[in-house]
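Engineer: The following block contains a protein sequence and its predicted model.
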Amino acid sequence: GPVASEPGRALAPPPALADWRARVRQDPQHFLRLCAHLDCTPDIWALHDWSAWLTPFTQRRGRRFETTFFLCCLCEPPPVFPDLVEVVDCQWSSPSEATESFISKEIWLAPPQFYEIRRLEHFASLSDLHKFCLDRELEGVERWLPITLLTADGTIQLLPGDEMYLEDSNYLENLMSTEKKNEEIMKEGKKFHRIVMYNRHDYNIHVTVQSKYKHVYPKNYVVSKSRL
């Protein structure tokens, strides 16, 4: 496809957006009619595969998802019109701003979102990020299923490559547990790829393994206890 060498720009929203949105929700075929009406083609080539996560097992009959993250680089924030059903609000933040908002409990991030926000901290500029996406375009992404380890004072989500991660179908529907505390477990190991969670707003990321598929992993991130 026609991949742009520079970040793109968003089109202005179509007139009667709410009407078109309602029609598309009712029948996806209306999306093609919308494109024909506007004489445009969705720029799917601007979407870059970034990561894929499966919801880890936490409890029987709990809702689980397969979530794929795509990345799109734009020169300026596009206008956003929440549908007030699935999306109720929108906020543009840098990775560091999002991290601060999370720690200060202004927003909440699920572990995969926090991990991805920290991963984006590697890039000093939007153009650096865009170039990185183009350079690894053909590599694809690895789909991850975190394994949940319940500890005496929190939870650890183990990711592929971690020394405690087990490629075992048993953990598709089961938890690991220990009577040890997070800190004890951290002192015992060396090969880490994990998110250590003490509560809903205190996540630490520990990575000592090499990334795959020309991707980057987040740098180690530990929240100072004085911040909490």
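Structural biologist: Received it, and whenever you're ready, just let me know what you need.
Engineer: hey, let's count contacts and neighbours off CA atoms from now on
Structural biologist: Will do.
Engineer: Next one: the residue in the chain sticking out farthest from the centre relative to Pro77, how far apart?
Structural biologist: Of all residues in the chain, His37 has its C-alpha farthest from the mean position, at 33.4 Å, by CA atoms, centre = their mean. Per CA to CA, to the nearest Å, His37 is found 24 Å from Pro77.
Engineer: and if you look at His48?
Structural biologist: Distance from His48 to Pro77, by CA to CA: 17 Å.
Engineer: Got another one to weigh against that:
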Amino acid sequence: MPDVHKDDKEVQSIRWATPDEYILQNASMLPTPQFYEISRIRNFSDIQTLSKYAIDRSTYGCATYFPYKVVTKDGTYYLFPGDEIYPTFVDTKDFNVPIIDNIPSCQVENRLVLSDNGSRKLIVKNLTSKDKHLPPVNYSV
């Protein structure tokens, strides 16, 4: 088990769990970026494989993943780079959230849906990363 050190300012406790266990126990509290990243870690069955992947992939650099928020009558969507309808330019200083009737189904999807009932659904379809990052594993809670 890796050695960890608790930060007394932000970390209240430390506990090891699988990504699935962590998501199930904390789904309602997880901010969007953490939910997305933990869903990516679900690609690995053990920490050794994850560590090897991280070392090998690190030579490709890192892309910025800025979620683009859209509100619909069905819930809130966070679109991520690679999604067909992700904007070509996102003004990170503009906090106006578009409100539309619905989000179309696309050939390439990379999105998180937060329904009004509190459920979360991560949808990744036909996504290929340019920097060798693995996409998240589809997930619903």
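Structural biologist: Okay, I see it. Nothing here was measured: the structure is a model prediction, and the numbers come from that model.
Engineer: tm score of chain vs chain?
Structural biologist: In this superposition the chains share a TM-score of 0.84, using TM-score structural alignment, normalised by the length of structure 2; 139 aligned residues with a CA RMSD of 2.2 Å.
Engineer: follow-up on the earlier one: mind checking which of His48 and Pro77 of structure 1 has more residues around it?
Structural biologist: Neighbour tally, His48 of structure 1 and Pro77, criterion other CA atoms under 10 Å: the higher count belongs to His48, 19 against 10.
Engineer: So which residue is smack in the middle of structure 2?
Structural biologist: Using CA atoms, centre = their mean, the most central residue of structure 2 is Tyr36, at 1.5 Å.
Engineer: now that residue, what's its secondary structure?
Structural biologist: helix (DSSP: H, G, I helix; E, B strand; the rest coil).
Engineer: Need the counterpart of it in structure 1.
Structural biologist: Residue pairing (TM-score structural alignment): Tyr36 of structure 2 is matched to Tyr115 of structure 1.
Engineer: can you tell me which residues contact that match?
Structural biologist: Tyr115 of structure 1 is in contact with 195, 205, 218, counting by CA atoms under 8 Å, 6 or more residues apart in numbering.
Engineer: Scan the residues you listed and report the most crowded one.
Structural biologist: Ranking the contacts of Tyr115 of structure 1 using other CA under 10 Å puts Ile195 first, with 24 neighbours.
Engineer: Now check structure 2 for the residue matching that residue.
Structural biologist: By TM-score structural alignment, Ile195 of structure 1 lines up with Leu112.
Engineer: repeat for Gly161 of structure 1
Structural biologist: So, by TM-score structural alignment, Gly161 of structure 1 is matched to Gly82.
Engineer: Its match reaches Gln107, doesn't it?
Structural biologist: No - judged on CA atoms under 8 Å, Gly82 of structure 2 makes no contact with Gln107 at a distance of 10.7 Å.
Engineer: would the match of Gly161 of structure 1 count as being in a strand?
Structural biologist: No - counting by three-state DSSP, Gly82 of structure 2 is not found in a strand; it is coil.
Engineer: Name the nearest residue to Arg42 of structure 2, ignoring sequence neighbours.
Structural biologist: Pro19 (5.9 Å; CA to CA, 6 or more residues apart in numbering).
Engineer: what's the spacing between the spatially closest residue to Glu84 of structure 2 that is not a sequence neighbour and Pro87 of structure 2?
Structural biologist: Nearest residue to Glu84 of structure 2, sequence neighbours excluded (CA to CA, 6+ apart): Val108, at 5.5 Å. Distance of Val108 of structure 2 to Pro87 of structure 2, computed by CA to CA: 14 Å.
Engineer: Now tell me what touches the helix or strand harbouring Lys52 of structure 2 from outside.
Structural biologist: In this assignment (DSSP states H and E), Lys52 of structure 2 forms part of helix 47-57. Residues from elsewhere that reach helix 47-57 of structure 2 (CA under 8 Å, 6+ apart): 41, 44, 131-133.
Engineer: Let's see that with 7 Å instead.
Structural biologist: 44, 132 (CA atoms under 7 Å, 6 or more residues apart in numbering).
Engineer: That helix aligns to what range in structure 1?
Structural biologist: Taking TM-score structural alignment, helix 47-57 of structure 2 hits residues 126-136 over in structure 1.
Engineer: quick one: the matching stretch to chain centroid distance?
Structural biologist: Chain-centre distance of stretch 126-136 of structure 1: 17 Å, with CA atoms, centre = their mean, to the nearest Å.
Engineer: hang on, Arg119 of structure 1 in a helix?
Structural biologist: Yes - using three-state DSSP, the assignment for Arg119 of structure 1 is a helix.
Engineer: Next one: it from Leu159 of structure 1, what distance?
Structural biologist: Taking CA to CA, one finds Arg119 of structure 1 at 14 Å from Leu159 of structure 1.
Engineer: When the two are compared, which one has more neighbours?
Structural biologist: Neighbour comparison, Arg119 of structure 1 and Leu159: the larger count goes to Leu159, with 20 against 16 (by other CA under 10 Å).
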